[in-house]
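> all I have is the shape, not the residue letters:
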């Protein structure tokens, strides 16, 4: 444990469940690294991700974005290539990018968008993109013919959330350089989306724990009953 981390821990009462506003203020106070740390949520859900009817996955556009420049790779052909380029895609193509990823281990992108007619080609990358959470998916809006809208939303601050094997969702809501109010507004928009995404098959308490932290800072527990307040 570094000296700065130890000092940060002293600012937090481990026995307290904070309001979202209090927790965000603490996350900013305990963010002591010299770089612009990401403010991230870890949501423990009362679901069993081994069952298909208890998967929690989706995407939402944060009103103030994430503070990160997102690089978008689009698989498209024909008129959709120009549409994607005009919308601000960083890379647009087809087989050449499949080969680049397969042969060169190339990953200079953060999000992959594909038109439905390209999924046969993109499917060859399933074993590579899937484990990294980069495979296009209709549920997250990344498999679509409306590539311009998809790109614009991603660039504007769209984030994907997906429960992992341990029933936890990890998702960023901004940067240390953000004003607390902007982080709070991003937090509320994200939490509303996750709460609405509760599977009908999920029983008992849905939000088991909500923890916020900066990249290098300690976790701060939020009162799950107050997340929408």
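Right, received. Where do you want to start? From a predicted model like this one, the values you see are computed outputs, not experimental measurements.

> only C-alpha atoms from now on, for both contacts and neighbour counts.
Will do.

> now do the buried residues in stretch 14-34.
Buried residues in stretch 14-34, counting neighbours by 16 or more other Cα atoms under 10 Å, are found at 17-21, 23-28, 30-32.

> how about stretch 212-229?
For stretch 212-229, burial by neighbour count (16+ other Cα under 10 Å) applies to 212-215, 217-224, 227.

> ends of it, how far apart?
16 Å (Cα to Cα, to the nearest Å).

> what residues does that stretch touch?
5, 8-9, 12, 14, 16-20, 23-24, 26-28, 30-33, 37-42, 176, 188, 191-192, 207-211 (Cα atoms under 8 Å, 6 or more residues apart in numbering).

> who does whatever helix or strand residue 97 lives in touch, helix- and strand-wise?
In the assignment (DSSP states H and E), residue 97 maps to helix 95-104. Secondary-structure packing of helix 95-104 (3 or more Cα pairs under 8 Å, 6 or more residues apart in numbering; DSSP states H and E): helix 119-122.

> name the residues that touch the helix it packs on?
Contacts for helix 119-122 (Cα under 8 Å, 6+ apart): 75, 94-95, 98, 114.

> can you give me the helices for the protein?
Assigned by DSSP state H, the helices in the chain fall at 3-9, 20-29, 79-86, 95-104, 119-122, 126-129, 147-156, 180-196.

> residue 202: which of those is closest?
Residue 202 sits nearest to helix 180-196 of all the helices of the chain, at 11.7 Å, using Cα to Cα.

> from the chain's centroid, how far away is the closest one?
For helix 180-196, the distance from its own C-alpha centre to the chain's C-alpha centre is 12 Å (Cα atoms, centre = their mean, to the nearest Å).

> okay, now the one to match up with it:
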């Protein structure tokens, strides 16, 4: 993959033979986020889990203390009083069956998170082929299938992020923007790491966190000292 001149210059500042502690890594990633837009800073966590086994799946959500820096558009599937509650709580879109053709046939996907009340999951299930691959299916573990739509919406707006294994057993989660203060990024990152350590499946043998890398949207990755994170 061909990289630009800016990336090559930034990559020179990262010593590939060093495992950085979190404050140094965050400082370096922020320094290298020099694009013309406010880059997102992401954590990439390679685990020792085998996601092919149901008892080694990791999926959950955590509210980052300083949010993600991103405005999140929320779609809520609900009816009656729960639909009214979702509107009042600040959901961007609220609906039921009538949204199915709009999403399925017209390809409407102007939302970042989907919340549903349990009674609507039969309806939402029909959208599995569209929402599933995009990671948009509501899930009880992530708190997005719930009767408490107000809490779900408030948490998401406050900076709730979902974490889950991808097919290669890596977790990718945003921890903020390059414009955040280093202390804010450190708080967010530590909150995420603590949640993932707590979510360790009991069946995982050997090293649980194999490697942790922080990177901005356009910048090079910086590897962290996992032993220090776990202590």
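Thanks, I have the structure now. Because the structure is a prediction, the values reported are computed rather than measured.

> related to what we said a few turns ago, which of the helices of structure 1 sits closest to residue 59 of structure 1?
Ranked by Cα to Cα, the member of the helices of structure 1 that lies closest to residue 59 of structure 1 is helix 180-196, at 8.0 Å.

> what's the angle from the closest one to helix 20-29?
With axes from the mean of the first three to the mean of the last three Cα atoms, to 10 degrees applied, the angle from helix 180-196 of structure 1 to helix 20-29 works out at 120 degrees.

> how close does helix 180-196 of structure 1 sit to structure 2?
When structure 2 is overlaid, helix 180-196 of structure 1 sits 0.3 Å from its aligned residues on average, using mean Cα distance after the TM-score superposition for structure 1.

> which parts of that helix are buried?
Across helix 180-196 of structure 1, burial judged by 16+ other Cα under 10 Å covers 180, 182-191, 193-194.

> aligned partner of residue 214 of structure 2 in structure 1?
Taking TM-score structural alignment for the superposition, residue 214 of structure 2 sits opposite residue 212 in structure 1.

> and its match, how far is that from residue 105 of structure 1?
The gap separating residue 212 of structure 1 from residue 105 of structure 1 is 33 Å, by Cα to Cα.

> now residue 119 of structure 1
20 Å.

> the more surrounded of these two?
residue 119 (18 against 10; other Cα atoms under 10 Å).

> what residue of structure 2 matches up with that one?
In structure 2, residue 119 of structure 1 lands on residue 121 (TM-score structural alignment).

> list the contacts of the nearest residue to residue 113 of structure 2 once chain neighbours are set aside.
With Cα to Cα, 6 or more residues apart in numbering as the criterion, residue 113 of structure 2 has its nearest non-adjacent residue at 5.0 Å, and that residue is residue 74. Taking Cα under 8 Å, 6+ apart, we find residue 74 of structure 2 in contact with 91-93, 111-115, 153.

> repeat for residue 9 of structure 1
So, once contact is read as Cα under 8 Å, 6+ apart, residue 9 of structure 1 ends up touching 30, 218.

> go again with 7 Å.
residue 218 (Cα atoms under 7 Å, 6 or more residues apart in numbering).

> counterpart of it in structure 2?
Superposed on structure 2 with TM-score structural alignment, residue 9 of structure 1 falls opposite residue 11.

> what distance do you get for its match to residue 4 of structure 2?
On the measure of Cα to Cα, residue 11 of structure 2 and residue 4 of structure 2 end up 11 Å apart.

> give me the neighbour count for residue 205 of structure 2.
Residue 205 of structure 2, neighbours per other Cα under 10 Å, totals 10.

> translate it into the numbering of structure 1.
That one, residue 205 of structure 2, aligns with residue 203 by TM-score structural alignment.

> go on, residue 77 of structure 2?
If you follow residue 77 of structure 2 across to structure 1 using TM-score structural alignment, you land on residue 75.

> same question for residue 44 of structure 2.
For residue 44 of structure 2, the residue aligned by TM-score structural alignment is residue 42.

> list the contacts for that match?
By Cα under 7 Å, 6+ apart, the contact set of residue 42 of structure 1 is 168-171, 210-212.

> recalculate using a threshold of 6 Å.
With contact set as Cα atoms under 6 Å, 6 or more residues apart in numbering, residue 42 of structure 1 has these partners: 169-170, 210-211.

> same check, this time on residue 33 of structure 1
Not one residue lies near residue 33 of structure 1 by Cα under 6 Å, 6+ apart.

> that one matches what in structure 2?
The equivalent of residue 33 of structure 1 in structure 2 is residue 35 (alignment by TM-score structural alignment).

> the match of residue 205 of structure 2 and residue 46 of structure 1, how far apart?
7 Å.

> residues in contact with residue 107 of structure 2?
Counting by Cα under 6 Å, 6+ apart, residue 107 of structure 2 makes contact with nothing.

> now the aligned partner of residue 65 of structure 1 in structure 2. Nearest residue, chain neighbours left out?
Using TM-score structural alignment, the equivalent of residue 65 of structure 1 in structure 2 is residue 67. Leaving aside its sequence neighbours, residue 67 of structure 2 sits nearest to residue 159 (Cα to Cα, 6+ apart; 3.7 Å).

> what about that neighbour, neighbour count?
22.

> make sure it is actually in contact with residue 63.
Yes - using Cα atoms under 6 Å, residue 159 of structure 2 is in contact with residue 63, at 5.4 Å.
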